[in-house]
Structures are given as structure tokens and as C-alpha cells.
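Visitor: give me a model of this one.
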Amino acid sequence: MFQSHIDNSILSKEYINHPVFEEIKYMMDFYESVSYTCYFFFPSGTSYIRNYVSDIYIALEGTLESIQTLLKIGRINDVLVLVRKLFDDVLTEIYIDVIRKENPDWEKSLIVKDVDTWLKGKYRVPSIKKILAKLKNSETTQKLYPFFGWETYLKANRELLDDSVHSNRYQLFLLNCNSLHLENRIRFLQNVLIFLKQIMMIHLAFIFYLNPHYLMASDYVDYMDIGLTPPKGSESWIAPYAQKAFDKYIKPYPNLATFIKQECYLQIV
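Guide: You can find the predicted model right below:
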């Protein structure tokens, strides 16, 4: 029978109180906030009259909610599959944003064909390998790309997630058996936490770098909406939730934090 709460009779106290649950809640709240903020910014290059990115962020929040639900009933291998999906979805969103910004035919057309047809369900994005190659070589992202260790620990972590997708090991089947007492259950739960933090760090860095206006405080727009002159410099104020996310996910990496502060016009503390 499906249960939406954590089953205390099956899972240990250490599992139930693991920080991954609070982490997921925080990430969900972040995507809800940035989805609301970016909704008011119309993206160029598409025939849509609303910001499709807002919908993507809500979808990412939904995937996190699914991860949370599965964790609460101890289906860790299914969780790892969804974490891989989340990673792929984040990279897809970044890729679509990059090719939208790099449209070489602005004088001929205001629509980026691949982006617009993708939104209409008629274009399939390339493989993750090709997406990463694009991010590595693109003038838009090549300065940010080297900060994340794509060919080292991130590659190793993606291979671990791929193992779950393809059930490459017997123990991965066992991770979905929530009635078994597994010595490595907490270790895999900790891996989920590590993977989620890495994904969030990557996505947040790209948002700051490519779309800092999604993370600006609402003061400037609020003043404009009521016909008042915004406070001087308010267009560069950072939203409190964005500053908190920066402190949580980017500040622990000094080189990345310094780069983002240098490249982003927001007043990041």
C-alpha cells in the first residue's frame, strides 16, 4: 500500500532524520521562488508569449517532490534514477538557454528554430555528451564550464547514477527493498544528498551567470509597477532567497564564488 509519510517501522531513526529531507525541501522552495521571479521576463528567440523557463523550474520542483516521496518509503534505487533525470533536465535547460542566446540569424529571424521546435515537441535535444561539449566550447559558457570537474568526480557520479538506471548491480535492486535491513542504505542516502547539492550548485551558478535578472530583488519592478522611480541601484539588488542559495551552494567553492561575483552585476555579498 502506498504511504506518503516516512514509515518508522521499516526505516531507521538515522534514515528518517537524515539531512537530505531538509535539503530537498530547500531546493523545492528555491525553484518555486525563481519560477515566480523569471515568469515576468520574456525570453527572446521563441514564439511563446510567456517564459517557458518558469515551467521548467516548476517541473524540477516536481521531480524533487517525487524524489522526496520515494525516499520517505525507502525506494532509494528509484530515487537515484530520478536524480539522474534531474541532472539531465538541468543540463537540458542550460543547453536550450545557450543556443537561444547564440542565435546567429537575429537579423533574419527573431525565432531560434531549434528552441522553438523543442518547445513545440518537434525537436529532440542532443545527447548529454554533446550538450557538455557545447557548454565547454561555447563562447557563452566556456569561462564558467571548467569550475565543475565534468571529467573527474562529476563523470564518476554520473556513472554511479547510470548504474541505477540500468540496474548494473544486484545491490541496486536491494536498495528498492525497503523491508530489508541494509548496511549500506545510509551510505547511498548520503550519496543522494551529495548528488543533489552538486546539481544545485551547477544550476545556480549557470543562472547567476546567464540570467542574473531571474535572481534580482523585486524592489525595482515593484516600484515601476506602481509608477514610482525605483531606488538608485535597485536594479542590481539580489533577492534574499538568491543570496541565501549563493551562500549555501556556491560560497563553499571560493574560486567559483569569486568568478560569479566578478561576472554577475548583482550585488552579491
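
Visitor: all contacts plus neighbour counts: C-alpha atoms, from now on.
Guide: Fine.

Visitor: give the closest residue to H203 in space, chain neighbours not counted.
Guide: V90 (6.5 Å; Cα to Cα, 6 or more residues apart in numbering).

Visitor: what's next to stretch 75-84, contact-wise?
Guide: By Cα atoms under 8 Å, 6 or more residues apart in numbering, the list of residues contacting stretch 75-84 from outside reads 63, 67, 70-71, 158, 161-162, 164-165, 172-173, 175-178, 188-189, 192, 195-196.

Visitor: re earlier: so how far is the host helix or strand of the residue nearest to H203 off the chain centroid?
Guide: Using DSSP states H and E, V90 sits within helix 76-101. How far helix 76-101 lies from its chain's middle: 7 Å, per Cα atoms, centre = their mean, to the nearest Å.

Visitor: and stretch 201-220, by the same measure?
Guide: For stretch 201-220, the distance to the chain centre is 12 Å (Cα atoms, centre = their mean).

Visitor: so which bits of it are buried?
Guide: Neighbour-count burial for stretch 201-220, with 16 or more other Cα atoms under 10 Å as criterion, is recorded at 201-210, 212-220.

Visitor: in helices, which of these fall?
Guide: The helices, defined by DSSP state H, take in 201-210, 219-220 from the buried residues of stretch 201-220.

Visitor: could the residues you listed be laid out in CSV, adding distance to D114?
Guide: Shown next, in CSV, are those (distance: Cα to Cα, whole Å):
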residue, distance to D114
M201, 27
I202, 24
H203, 22
L204, 24
A205, 24
F206, 21
I207, 21
F208, 24
Y209, 22
L210, 19
D219, 35
Y220, 33
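
Visitor: another sequence for comparison is provided below:
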Amino acid sequence: MSVFSFVSMGTKAFGNIDTYMYSSIQGTIKSIEAVLRAGRINDAYALLRKYHDSVVINVYSTLYLHDHLSIENFVVEKINNWLQAKESLPEFRVMSQYIKASPALKPINDILNIDDRYKKLRSRCNDHMHYNFYRHVMLNDSEIHIDNRGEWLDRLSRDALDLFVLHLGYVFFLNGHYMMSSDHLDALECGMQPEGDSQYWVAPYIQEIFDNIITPHRPDITATIKEWTTMQLS
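Guide: This is a model prediction of the structure:
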């Protein structure tokens, strides 16, 4: 909800379009949880592909707005038309290539593309989505005994974590102010002078996410964010 106060420049939208993207992603993650409780690993992977799509769409639309917004181009038609259901966004491959080619994202792209984990992740999602192998059929039936079902759950967990890291890393580079604590705005609303550089302090729950989840899993991502962005992660 704290993101909503930042208006999405380059569109005619009221408020922030990312707010609803994030709540939609939240819904997808809750759907993954629900189908896993029913033992349907295959369906969970289909939803994980949707999660991947949502992350790329969010990063692409944000980056495209940053690249094309100007005084002469105050409304970026491609994104605004998408919001108005007048034009669809490019296919996944085109959006991914646009993100990878961005000079603004080069530091984090260099880290994210150092191995092929996301290519393999996408391939796994597609295998489940299209039933490329018979074992994916069996993984959607909780009544069938499969010896390595636990291994598939562990793999799904790691894949979901990798997508979470991917998304949060890009958001820090594109909209780092989304991560700020409330101290700066709280001071202004109370008529007080904010402490120096308080606009760069991250919210406590963001720091906790990095301390407990992201840094243990991908310390290289944390180091890159600290080196190349203004937000003050500890």
C-alpha cells in the first residue's frame, strides 16, 4: 500500500500501477500455496510460470516508462494503451531481451545472467505447463505415490525464491524509493525536518527480507544492490 502514493509518471493512471501488479502477484503466490496444499505440484508450476510472466511484465513496463518518458512524451502510449486495453505488450521473449539490453540494469543483469538458472527455470515451467513428460501428469495427482515428490517440492521452492530475488533486485534498480522506510515522510507530515539521507533508509521489513532470505541465498545480489543503488541496505 505504501507504493500507491507514488504516481506512475508516463501514464494517465490515478495512483500507482505497480500497486495492482504487486497485489496480483500476491494473489498468484497464494494460489500456488492453495494448489500445493491439494498436492498438485504440476498446477503449481503452471502458476509459477504466471509468476515469472508477471515479474517480467512489471519490470518491462517500468523500464519502458523510464526510457521513454520526457517533456515531449509525457504519456508513453505503449504502456498507457496497455492499461486502457487498447494494445497488448510484446511476447515474453521480446520483453526479456529488452530488459537484458538495458544499460541502466547492466550491473544486476551481469549478475543475473552469469548462469542459466532462469532459462532452466522457464524450461521447467513450460514442461509442466505443456505436459512435456508423463511424470508431470502424475505430479498433479496427490493420490499417486511418487518417491521423489519431496525433491520436486524442494525444486519448486528454490525456483520461487529465485523469481522473488529477480523481481526485488530489479525493483531496487528501477524504483528503489519503493523500499524506503516511512521515517522521511513521517517527519514531513509532522512538520519536522527529516534526518539527513533518511529518504534512502529501507523499511525494516525490507532489511529483514534481505537478512533472512535474499542475502543467504544470493549474497552477490545484495552486494550489487548496495554498490550500485542509493538505498542503504546494511
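
Visitor: what residue of the second structure matches up with the residue nearest to H203 of the first structure?
Guide: Under the alignment (TM-score structural alignment), V90 of the first structure maps onto V55 of the second structure.

Visitor: the helix holding V90 of the first structure vs the second structure, average offset?
Guide: By mean Cα distance after the TM-score superposition for the first structure, the fitted helix 76-101 of the first structure averages 0.4 Å away from its aligned residues in the second structure.

Visitor: wait, Y131 of the second structure sits on N140?
Guide: No - in this structure, Y131 of the second structure is not within contact of N140 by Cα atoms under 8 Å, at 10.4 Å.

Visitor: neighbour count for these two, which is higher?
Guide: Neighbour totals were compared for Y131 of the second structure and N140, and N140 leads with 19 against 14 (other Cα atoms under 10 Å).

Visitor: just to be sure, the more buried one is in a strand?
Guide: No - applying DSSP: H, G, I helix; E, B strand; the rest coil, one finds N140 of the second structure to be coil, outside a strand.

Visitor: grab the nearest non-local neighbour of it.
Guide: R40 (4.3 Å).

Visitor: aligned counterpart of that neighbour in the first structure, please.
Guide: Looks like R40 of the second structure aligns to R75 there (TM-score structural alignment).

Visitor: again with I99 of the second structure
Guide: In the first structure, I99 of the second structure lands on L135 (TM-score structural alignment).

Visitor: please apply the same query to Y178 of the second structure.
Guide: So Y178 of the second structure corresponds to Y214, using TM-score structural alignment.

Visitor: distance check, its match against F206 of the first structure.
Guide: The gap separating Y214 of the first structure from F206 of the first structure is 11 Å, by Cα to Cα, to the nearest Å.

Visitor: could I get the full set of helices for the stretch 151-269 of the first structure?
Guide: For the stretch 151-269 of the first structure, helices defined by DSSP state H, counting those that start in this stretch occupy the ranges 153-166, 170-174, 185-210, 219-225, 240-245, 254-263.

Visitor: which one of those helices is the most hemmed in?
Guide: helix 185-210 (a mean of 18; mean count of other Cα atoms under 10 Å).

Visitor: ok, the corresponding residue of the second structure for L204 of the first structure to L65 of the second structure distance?
Guide: Mapped onto the second structure by TM-score structural alignment, L204 of the first structure lines up with L168. Distance, L168 of the second structure to L65 of the second structure, using Cα to Cα: 18 Å.

Visitor: once you drop chain neighbours, what's closest to D162 of the second structure?
Guide: D162 of the second structure's closest residue in space is Y118 (Cα to Cα, 6+ apart), at 8.0 Å.

Visitor: quick one: contacts for the residue nearest to H52 of the second structure when sequence neighbours are not counted?
Guide: Spatial nearest neighbour of H52 of the second structure, chain neighbours left out: L163 (6.6 Å); criterion: Cα to Cα, 6+ apart. Contacts for L163 of the second structure (Cα under 8 Å, 6+ apart) come out as 51-52, 55.

Visitor: kindly report the same for L139 of the second structure.
Guide: L139 of the second structure touches 40-42, 146, 149, counting by Cα under 8 Å, 6+ apart.

Visitor: and Y145 of the first structure, by the same measure?
Guide: With Cα under 8 Å, 6+ apart, Y145 of the first structure has these contacts: 135-136.

Visitor: same question for Y52 of the first structure.
Guide: Counted by Cα under 8 Å, 6+ apart, Y52 of the first structure has contacts P43.

Visitor: per the alignment, it pairs with which residue of the second structure?
Guide: Aligned partner of Y52 of the first structure by TM-score structural alignment: I17.

Visitor: neighbours of the equivalent of D141 of the second structure over in the first structure, just the number please.
Guide: Using TM-score structural alignment, the equivalent of D141 of the second structure in the first structure is C177. Look at C177 of the first structure: counted by other Cα under 10 Å, it has 16 neighbours.
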